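# quick one, fold the following:
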Amino acid sequence: MKKIKVILVDDHAVVRAGFKMLLATYDQIEVVAEAERGEEAMQLYKTRQPDIMVMDISMPGIGGLEAIRRICARDSDARILVFSVHNEQVFINQAIKAGAKGFISKNSAADILIDAIQHIFNGGTYIEEALSQSMTEENNTVPVDHQMIIDTLSSREFDIFILLAKGKTAHKISAELCLSYKTIANYSTQIKKKLNVQTVAELTHIALLSGMVNH
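Have a look, this model is predicted:
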């Protein structure tokens, strides 16, 4: 039987090693490459043509969401499974909007990861059941208009929104995302305008209400 070729993308080598060992216990799956940044993932996708790419979304550089968007723009058949410490609905929405075929938590049991990979490989989509239930049961305290606006943010806008809400300065975000200070400042102004707020503190408040960042 043909093995499912997988590329693992996470900026932490220890995390990649753990998931690689886990997947190695399953004969039908083969990890053919690893990447620690979105840029590297894009290049590896092009050269290695994996069946599935298992990708984190919180990484330096262009980040996971933007990498997913760019890969899927080039290949509409790309099959990408997000595995993340974030389990809030907004992150799932952004990942699926970018083109991901599935979303699971990094805290998932081993069999969930295997099941998700198989399901997506066979042409389906996969949202971890526990996450689906929390999305349904979630008592969302973010005003509906803010929630709708957050869902319409581009992948890059969303990444910068989260970093601003975590208290990072435009200079730090510029260095982390490898973008100019002016670009970050422009995005910041654009995001505030969309959410109809004046300050980063107001952005942070919205992010806190939705569970995107912690107190």
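# hey, let's count contacts and neighbours off CA atoms from now on
OK.
# the residue minimising distance to the centre of the chain is in what secondary structure piece?
Central residue of the chain (CA atoms, centre = their mean): residue 57, 2.8 Å from the mean position. Using DSSP states H and E, residue 57 is not contained in any helix or strand.
# who's in contact with residue 98?
Neighbour list for residue 98: 65, 66, 68, 69, 72, 155 [criterion: CA atoms under 8 Å, 6 or more residues apart in numbering].
# looking at those, spot the one nearest residue 46.
Minimum distance to residue 46 across those is 11.4 Å, recorded for residue 72 (CA to CA).
# pick out the most distant pair among the contacts of residue 98.
Between any two of these, the greatest separation by CA to CA is 12.8 Å, found for 72 and 155.
# what's the following helix or strand after the longest helix along the chain?
Secondary structure assigned by DSSP state H gives helix 181-195 as the longest helix of the chain. Note on helix 181-195: by DSSP H and E, the next helix or strand toward the C-terminus is helix 200-209.
# another one to check against the first:
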Amino acid sequence: MLEPTRLLLVDDHAVVREGYRRLLETRAELRIVGEAATARDALDAFRRLAPDVLVLDLGLPDMGGVELIRRLLQREPGARILVFTMHREPLFATQALRAGAQGYVTKSSPPEVLVQAVLQVAAGRPFISPDLAPELALALVDRPRAPLADLAPREFEILRLLLEGLDPEEIGRRLSLSAKTVRNCHYQIKSKLGVRSDIELTRLAMAHGLV
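Below you'll find the predicted structure:
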């Protein structure tokens, strides 16, 4: 008999975690081995538990999910990560997949889609939820490339925190960076996007669904 696929759930809302824990545990081939509410707890839990698949929400209270994906794969290159999030914008999916996630499912998907996605990612196959796949394909192929899509995952994460109104010191604490590094990255982001001020930066982010 095959061993069940071991899952680690990462979401900062306990009620949400409980909901999809119950869903996933209805399948005999799946077993929840741990939960985490923050990125730092997730890194520690992954090291201790070595799950087969990490099911991850992008909206975490310390560092964001995209940065967590990047750091986790630096430590564990073979980690299999499925993003399960409310964000339907192709930009978030693009950044998560570029950082190394193998799957991306929106929380508006039917429950069976999450189960299917977990099984596919556990088997080493990529998975994009059907409600997002056509839009993501258009964003990647048929439309002009969005400027924000050119940002590296860490730049994207810093921009997201800047747009939340955090100062460089707080962003540095969350991402374990110096405030100087954050300020330099802030300048590089504006330069890469071709904007001269934070007002222009915010307008660009709003136009592409990041705000």
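# any idea what the TM-score comes out to?
The TM-score (TM-score structural alignment, normalised by the length of structure 2) is 0.88; 208 aligned residues with a CA RMSD of 2.4 Å.
# rewinding a little: and the longest helix of structure 1, what's buried?
181, 184, 185, 187, 188, 191, 192, 195 (16 or more other CA atoms under 10 Å).
# re the thing from before, any idea how far the residue nearest to the centre of structure 1 is from residue 180 of structure 1?
Residue 57 of structure 1 sits 21 Å away from residue 180 of structure 1, going by CA to CA, to the nearest Å.
# same question, residue 69 of structure 1
Distance, residue 69 of structure 1 to residue 180 of structure 1, by CA to CA: 21 Å.
# out of the two, which sits in the busier spot?
residue 69 (21 against 14; other CA atoms under 10 Å).
# ok, that one - contacts?
98, 99, 155.
# give the burial count for the second one, as a bare number.
When counting by other CA under 10 Å, one arrives at 23 neighbours for residue 99 of structure 1.
# before we move on, back to that, with distance to residue 146 of structure 1 added, can I get the buried residues of helix 181-195 of structure 1 in a markdown table?
Putting the buried residues of helix 181-195 of structure 1 into a markdown table (distance: CA to CA, whole Å) gives the following:
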| residue | distance to residue 146 of structure 1 |
| --- | --- |
| 181 | 26 |
| 184 | 21 |
| 185 | 21 |
| 187 | 17 |
| 188 | 16 |
| 191 | 11 |
| 192 | 11 |
| 195 | 6 |
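# now, which of those residues sits nearest residue 137 of structure 1?
Nearest to residue 137 of structure 1 among the buried residues of helix 181-195 of structure 1: residue 195, at 25.1 Å, using CA to CA.
# tell me the counterpart of the closest one in structure 2.
Matched to structure 2 by TM-score structural alignment, residue 195 of structure 1 sits across from residue 193.
# what sits closest to that match if chain neighbours are left out?
Nearest non-adjacent residue to residue 193 of structure 2, counting by CA to CA, 6 or more residues apart in numbering: residue 147, 6.1 Å away.
# how many neighbours does that neighbour have?
By the criterion of other CA under 10 Å, residue 147 of structure 2 has 14 neighbours.
# distance check, it against residue 204 of structure 2.
Noted for residue 147 of structure 2: a distance of 9 Å to residue 204 of structure 2, by CA to CA.
# same check on residue 73 of structure 2?
Residue 73 of structure 2 is 30 Å from residue 204 of structure 2, by CA to CA.
# per the alignment, residue 161 of structure 1 corresponds to what in structure 2?
Correspondence of residue 161 of structure 1 to structure 2, assessed by TM-score structural alignment: residue 159.
# re earlier: quick check: closest non-adjacent residue to the residue nearest to the centre of structure 1.
In space, residue 57 of structure 1 is closest to residue 64, 3.8 Å off (CA to CA, 6+ apart).
# contact partners for the one you found?
Applying CA under 8 Å, 6+ apart to residue 64 of structure 1 gives the contacts 37, 38, 55, 56, 57, 58.
# which of the residues you listed still touch in structure 2?
Retained in structure 2 (both residues aligned by TM-score structural alignment, their matches' CA atoms under 8 Å) from the contacts of residue 64 of structure 1: 38, 55, 56, 57, 58.
# quick one, strands of structure 1?
Here structure 1 has its strands, by DSSP state E, at 4-9, 29-35, 52-55, 80-84, 102-105, 126-127.
# if we can go back for a sec, among the contacts of residue 64 of structure 1, which ones are buried?
Buried members of those, counted by 16+ other CA under 10 Å: 37, 38, 55, 56, 57, 58.
# so the third one is in contact with residue 9, correct?
Read it as residue 55 of structure 1. Yes: here residue 55 of structure 1 reaches residue 9: they are 4.6 Å apart, a contact under CA atoms under 8 Å.
# include distance to residue 128 of structure 1 when you put the buried ones among the contacts of residue 64 of structure 1 into a markdown table, please.
Below are those laid out as a markdown table (distance: CA to CA, whole Å):
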| residue | distance to residue 128 of structure 1 |
| --- | --- |
| 37 | 24 |
| 38 | 23 |
| 55 | 15 |
| 56 | 15 |
| 57 | 16 |
| 58 | 19 |
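# and the residues you listed, which is closest to residue 113 of structure 1?
Using CA to CA, those come closest to residue 113 of structure 1 at residue 55, 12.0 Å.
# show me what contacts the closest one?
Each residue near residue 55 of structure 1 by CA under 8 Å, 6+ apart is listed here: 8, 9, 10, 64, 80, 81, 82, 83.
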